[in-house]
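In: how does the following fold in three dimensions:
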Amino acid sequence: MHKLIRLTAILGLGLVLAACSLPRAAPMEREVLKGADDENPGFAVYAVTRDTLPALSRWPRTGETEPTSGWIPHRRGPADQLIAPGDALDIQIWSSEENSLLVAFEEKSAALPTSIVSPAGTVFIPYLGDVLVSNMTPGDARHSIQTRLEAQIPAAQVRLVLVPGRRNSVDLVGGVASPGSYPLPDRNFTVLGLIARGGGVQAALENPQVRLQRDGRIYGISVDRLYATPAMDTTLRGGDKIIIEEEQRYFLSLGSAGRQNIILFDRDRVTGLEAVTLAGGLHNQRADPRGILVLREYPASAVGTGEDNRRPRHRNVVFSMDLTTAEGLFSAKNFEINPGDLVLATESPVVNVRTIFGLFGSALGLSVSASNL
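Out: Next up is the predicted model:
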């Protein structure tokens, strides 16, 4: 009997030591956070709670794939277009005079060769020379030309048609059925109107994003938000470029979650609770719902000092979420995940305990069998 007890104790000790080195799906929370209380830790830890959320929400954003300048709200413009250098003007002149300077005998009108607006904003009109038309509406330009012609041809009437050039056109680049260059019909032509002209957004794009390039800056918004918010349907300007592309932002999911993968944002804003859902939830036998960690790296420029709680005090930060309480769930529901974050579902300590007892039970059975030999 004493030999059986000693043998069982030896086997149990060996199994305890062996269980500590068993392969696992994820580390435990205490393993990841080891060293956080050192004198000079390599990272800082913040619990995501109702009390800390207001400060955390003011911290700088990280991980954006490209610099954007927000978005430009809709501003309604006049219905008329403005003539710009590079536009083409088709001008036709009517005259009832028998000996008109421009209209041939027995003709009622004369069509001038298509005139391209010069870089100086002028077009050449016979007997008038260079006439300034840039920044005028077609109606104003027609009236100006007709008024100046009256000194030469008293009964002249002018018809003017604008054919937009590059400065009165916009480019729709990718992500739609028919990309290309589109003329602006007026000064109230919007992004959604352009997308409709291009045949709509391709259905295969995941959470499609709109990028507007204007004056060397890039503005961004999701297509879903643009659909839902008419006030954000930006009025286009000549020379604008619109790009429709699939969402590029992502976060990493590791540990005892349903999916260990790179996961694209499927909406503009992803919260901690939504990130766990997008990652396939938690493994029901291995995950520790008290230890959901979000690891984030801030640039040096984002780090603050002293008592300023509007910035993190360390570049490497670990946010801890507890999904076992109502406060923890509500806090996780309002905590925003940044692109590039690592969402780690740690392993429950109970898993190791179950493993040890399972191995110990097996060992005990072996030891009893051995004692009977």
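In: can we go C-alpha only for contacts and neighbour counts from here?
Out: Will do.
In: and Ile125, how many residues sit next to it?
Out: 15 (other Cα atoms under 10 Å).
In: identify the residue nearest it in space, chain neighbours excluded?
Out: Using Cα to Cα, 6 or more residues apart in numbering and skipping the chain neighbours, the partner closest in space to Ile125 is Val131 (6.9 Å).
In: isn't that neighbour up against Val117?
Out: No. Contact criterion Cα atoms under 8 Å: Val131 and Val117 do not qualify, at 9.7 Å.
In: give the residues shared as contacts by these two.
Out: Val123 (Cα atoms under 8 Å, 6 or more residues apart in numbering).
In: okay, those two: which has more neighbours?
Out: Counted by other Cα under 10 Å, Val131 and Val117 do not tie: Val117 has more neighbours, with 22 against 16.
In: the more buried one contacts Ile125, correct?
Out: No. Proximity of Val117 to Ile125 does not meet the contact threshold set by Cα under 8 Å, at 11.5 Å.
In: tally of neighbours for the residue nearest to Asp322 when sequence neighbours are not counted?
Out: Counting by Cα to Cα, 6+ apart, Arg290 is the residue found nearest to Asp322 once chain neighbours are left out, at 4.1 Å. For Arg290, the tally of surrounding residues (other Cα under 10 Å) stands at 18.
In: this one next, for a side-by-side:
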Amino acid sequence: MSQTRKIILNCLKWTALCLATMSVAACSLPRGAALTSEIIKEERAESPTYQVVRVGRVNAAAVAGWPETGTNSNYVWPAASNGPQSAIIRPGDTLSLAIWDNQDNSLLTQQDVKSVDMPGLTVSPSGSIFVPYLDEVVVNGQTPAQARRELQNRLNSIVPSAQVQLELKPGANNSVDLVSGVSAPGSYPMADRNYKILSLIAQGGGIAPTMRNPLVQLQRAGQTYSIRAERLFADASHNITLRGGDSVVVIEDQRYFTALGATGAEELIRFDQEEITALEAMSLIGGLSESRANPKGVLVLRDYEPAALRADGSGPSKPQVIFAFDMTSADGLFAARNFHVQPEDTVLATESAVTSVRTVLGLVGSVFGVVSAVDNY
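Out: Got it, this is the predicted structure:
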């Protein structure tokens, strides 16, 4: 017997041993994903280091009540309120005055000129403007109509016939910033104290249609408030009144989960909606690989903070939990449809043991083909 044929026969012996034991690990065959038994083997351990929860319709509702994980989605949004239609003068605003006086010997106007213009009067940090013959006049916190009457009354003592016109140009304290997520970001002056957030977004050109599940954030007085754009648009009670100095930022949803194993995609999957179920996640990752995946072994891996652990069964008992789904049964499908994937979860499709058996059979067929070729040779 030739040396080549001896080598081939030895290979056949080892292949037959693999088939007899049906142990993929013993044959050391390369695989693209782990087997279900390998991942959840600690389910039967005396002191498991992680918890395995097989999710079905019986316990799906209870599991849904467990603490949320990943990126915080408990958004806080201020209550809506209406403000007066008139603006309020603040430091940094600019006032322009026109004072009319028809007296021949007016202290304010020149001969044959019946009015004097005083443009560009910036309201000082103390809230006042300087007007000749009147010195500093405090206008902070007044409406333009109130400030005009105040100036009119102050002038009556020196120019009884004078009439005052006032125009307000809002400054930084009477403006709001639209930072991102629209076609025309910038600083927008508030026309009045009833300026709504949807009006600001509309002035900025609206939210870009290419943004995925946009989130609207309001930064005010050192606090950040957030709301999903679809909720903001759907409920008029969320259309809040803005305040001077507010900043509005529109960003894409940054939440994600990871897809691994025998799936159509192995990558980070962004949330394209507020909530994603395990069944929807299967669709987002391109489904299970028909030739590789084990539909009885779809797993969701999740980490919990120590404060979320419960000893009474009302929550996770271990910091690391594996939720297991059997996608071949109606019970498993219904459970997956009601189970919400959390941000930063890992959705893992385990590999079917049949795949390894097919590989072994393919090797056997190849070896027999070689042996036949040797015999013929």
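In: can I assume the residue nearest to Asp322 of structure 1 sits in a helix?
Out: No. Arg290 of structure 1 is assigned strand when assessed by DSSP: H, G, I helix; E, B strand; the rest coil, not a helix.
In: can you pull the contacts of the spatially most central residue of structure 2?
Out: Centroid-nearest residue in structure 2, with Cα atoms, centre = their mean: Asp253, separated by 2.7 Å. Counting by Cα under 8 Å, 6+ apart, Asp253 of structure 2 makes contact with 212-215, 270-272.
In: what residue of structure 2 matches up with Leu184 of structure 1?
Out: Alignment note (TM-score structural alignment): Leu184 of structure 1 maps to Met190 of structure 2.
In: right, and that match touches Asn173 too?
Out: No. Using Cα under 8 Å as the test, Met190 of structure 2 is too far from Asn173 to be in contact (9.4 Å).
In: those two: who's more crowded?
Out: Met190 (24 against 18).
In: chain neighbours aside, what residue packs nearest to that one?
Out: Closest residue to Met190 of structure 2 apart from its sequence neighbours, by Cα to Cα, 6+ apart: Ser175 at 5.2 Å.
In: you'd agree the residue nearest to Ile125 of structure 1 is in a strand?
Out: Yes. Using three-state DSSP, the secondary structure at Val131 of structure 1 is a strand.
In: count of neighbours near Ser69 of structure 1?
Out: When neighbours are defined as other Cα under 10 Å, Ser69 of structure 1 has 10 of them.
In: contacting residues around the longest helix seen in structure 1?
Out: Looking across structure 1 with DSSP state H, the single longest helix is helix 349-371. Helix 349-371 of structure 1 has contacts (Cα under 8 Å, 6+ apart) with 4, 7-8, 11-12, 15-16, 19-20, 28, 285-286, 288.
In: next, the buried residues of that helix.
Out: By 16 or more other Cα atoms under 10 Å, the buried positions in helix 349-371 of structure 1 come out as 352, 355-356, 359-360, 363-364, 367.
In: how big is the offset of it relative to structure 2?
Out: Mean deviation of helix 349-371 of structure 1 relative to structure 2 after superposition (mean Cα distance after the TM-score superposition for structure 1): 6.1 Å.
In: Val139 of structure 2 maps to what in structure 1?
Out: In structure 1, Val139 of structure 2 lands on Val133 (TM-score structural alignment).
In: enumerate every residue touching Phe257 of structure 2.
Out: 268-271, 341-347.
In: ok, 10 Å please
Out: 70, 267-271, 276, 281, 300, 341-347 (Cα atoms under 10 Å, 6 or more residues apart in numbering).
In: now do the buried residues in stretch 87-101 of structure 1.
Out: For stretch 87-101 of structure 1, by 16+ other Cα under 10 Å, it's 87-89, 91-97, 100.
In: many thanks, I have nothing further to ask.
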